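Colleague: The following comprises the amino acid sequence and a computationally predicted model.
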Amino acid sequence: MSTWNDRSARHAHEHHPVWLDAVFRTRPDGRPYPAAVTTIWERGADLQTRFLPDINATLWLEIYWTGTPIAITAHVTSAATTDESAEMEIAFAGGDERSRAGMERLLASLAARASGHFERRKQASARGVRTFRV
C-alpha cells in the first residue's frame, strides 16, 4: 500500500516531469537543520520566474522536518509579472505545530534567498493555510 507521500511524489513526477529533487542541509547562517530537509522543486531560476508566468502553477513539496513528514501544496492565487508580487496559498497537511512552525521558517528562508523578500500576508490557522507574498 502506497503512502500519501509516495502518491504525491508520483503525481508530481508524472504530471510535472521537469521537476527535480533538491536537498537543503544547512540554515542560511551555516548551522545544520535538525534533520535533512528534502523538497521537490520545479526547475527554474527563482520563485518569481517559477510561479508568475502561470497562475495555475502548482508546487508539490515533500518536507521532512525533525523526522515528521509534512505534505505541502502551493497554488498561485494572483497573476503578476516578474516585476511584481504574487500571492501563494500554502496548505500544510500532517506534522505537529512545532514542525509546521519550522516549515514556515524554512519557506521564509528559501523565499528570501530566491527573491530577496518574504512577507507573511495572513493566516487561517483553523484550516492550516498560510498566504504568503513572494
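Modeller: Sure thing, it's come through.
Colleague: Please make it C-alpha for all contacts and neighbour counts, starting now.
Modeller: Noted.
Colleague: can you give me the strands for this structure?
Modeller: Using DSSP state E, the strands of the chain run over residues 19-26, 32-42, 58-65, 68-76, 87-93, 119-124, 129-133.
Colleague: Turn those into CSV, including distance to Met103.
Modeller: Listed next are those as CSV, based on distance: least, C-alpha to C-alpha, whole Å:
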stretch, distance to Met103
strand 19-26, 12
strand 32-42, 10
strand 58-65, 7
strand 68-76, 8
strand 87-93, 9
strand 119-124, 13
strand 129-133, 11
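Colleague: got a markdown table for the ones you listed, with mean neighbour count and distance to Leu110 too?
Modeller: Below are the strands of the chain laid out as a markdown table (neighbours: other C-alpha atoms under 10 Å; distance: least, C-alpha to C-alpha, whole Å):
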| stretch | mean neighbour count | distance to Leu110 |
| --- | --- | --- |
| strand 19-26 | 14 | 9 |
| strand 32-42 | 17 | 11 |
| strand 58-65 | 20 | 13 |
| strand 68-76 | 19 | 14 |
| strand 87-93 | 19 | 14 |
| strand 119-124 | 12 | 12 |
| strand 129-133 | 19 | 13 |
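Colleague: And here is the other one:
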Amino acid sequence: KDLAPASAIPSWPPLAIQCELWSNAGIGPARIAVMDRVATPKIALLGRSRDAPAGVCFVALDGDVAMLHALEVTPETRKSGVATRILNGAANWALSKGAGWITVNVTSANAPANALYRKLGMRPVAGYHYRRAPEVTT
C-alpha cells in the first residue's frame, strides 16, 4: 500500500528517537542490542503522526519471512492509524527484500494488538505458553 510521505521512516541503526520511544515502553538497551546482533537484513521503522514521532518497530528478514518485533505506539496516538502505517511500511520493506510472509508474536491477552492484526488480515498460525515451576519450600 502506498504511504503518505514520512509516515513510516526506515533506518538502521535506530535513531535516538526510536530508542527513546522503545525505552518509554520498557524496551531498553539490552533488547536493542539483541536486535543489533541480527545478522540478516533488518530495519527500525519510525511512525509519525501530525509531524511528530508516534511509534516504532523492528523488522528482520530470514529467507522469505519477515518478523516484526517491538511494535510500540505512544499512548496519545493509539487508534489513530500509526500502527497500521508502520505495519504497511514493514510489509512494503519486506516485499522489497523478497519476503512472502510477515509474522508477529503477540500474547492472546493483548486485545488491541490482536484486533489490529485481525483488521489487517493476519491470523494466528501457532501458539505457545510459558510454564512456571512450582515454588520449592524446604
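Modeller: Cool, got the structure. Keep in mind the model is a prediction, meaning the values are calculated, not measured.
Colleague: Superpose the two chains and report the TM-score.
Modeller: The pair, once superposed, lands on a TM-score of 0.41 when counted by TM-score structural alignment, normalised by the length of the first structure; 86 aligned residues with a C-alpha RMSD of 4.1 Å.
Colleague: circling back to that earlier point, for the strands of the first structure, which one sits closest to Trp4 of the first structure?
Modeller: Smallest distance to Trp4 of the first structure across the strands of the first structure (C-alpha to C-alpha): 8.4 Å, for strand 68-76.
Colleague: Which residues are in contact with the closest residue to Met67 of the second structure other than its chain neighbours?
Modeller: Of all residues not flanking Met67 of the second structure in the chain, Thr103 sits nearest, at 4.9 Å (C-alpha to C-alpha, 6 or more residues apart in numbering). Taking C-alpha atoms under 8 Å, 6 or more residues apart in numbering, we find Thr103 of the second structure in contact with Val65, Ala66, Met67, Leu68.
Colleague: got it, and Glu62 of the first structure?
Modeller: Applying C-alpha under 8 Å, 6+ apart, we find Glu62 of the first structure in contact with Asn5, Ala9, Thr38, Thr39, Ile40, Pro69, Ile70, Ala71, Ile72.
Colleague: ok, now with 6 Å
Modeller: By C-alpha atoms under 6 Å, 6 or more residues apart in numbering, the contact set of Glu62 of the first structure is Thr39, Ala71.
Colleague: The residue nearest to Met67 of the second structure is in what secondary structure piece?
Modeller: Following DSSP states H and E, one finds Thr103 of the second structure within strand 101-104.
Colleague: quick one: buried residues of that strand?
Modeller: By 16 or more other C-alpha atoms under 10 Å, the buried positions in strand 101-104 of the second structure come out as Ile102, Thr103.
Colleague: quick one: the residue lying closest to Trp19 of the first structure once chain neighbours are set aside from Pro34 of the first structure, how far?
Modeller: With C-alpha to C-alpha, 6+ apart as the criterion, Trp19 of the first structure has its nearest non-adjacent residue at 4.1 Å, and that residue is Glu42. Separation of Glu42 of the first structure from Pro34 of the first structure (C-alpha to C-alpha, to the nearest Å): 25 Å.
Colleague: that older thread, of the contacts of Thr103 of the second structure, closest to Ser49 of the second structure?
Modeller: Nearest to Ser49 of the second structure among the contacts of Thr103 of the second structure, with distances taken as C-alpha to C-alpha, is Leu68, at 20.3 Å.
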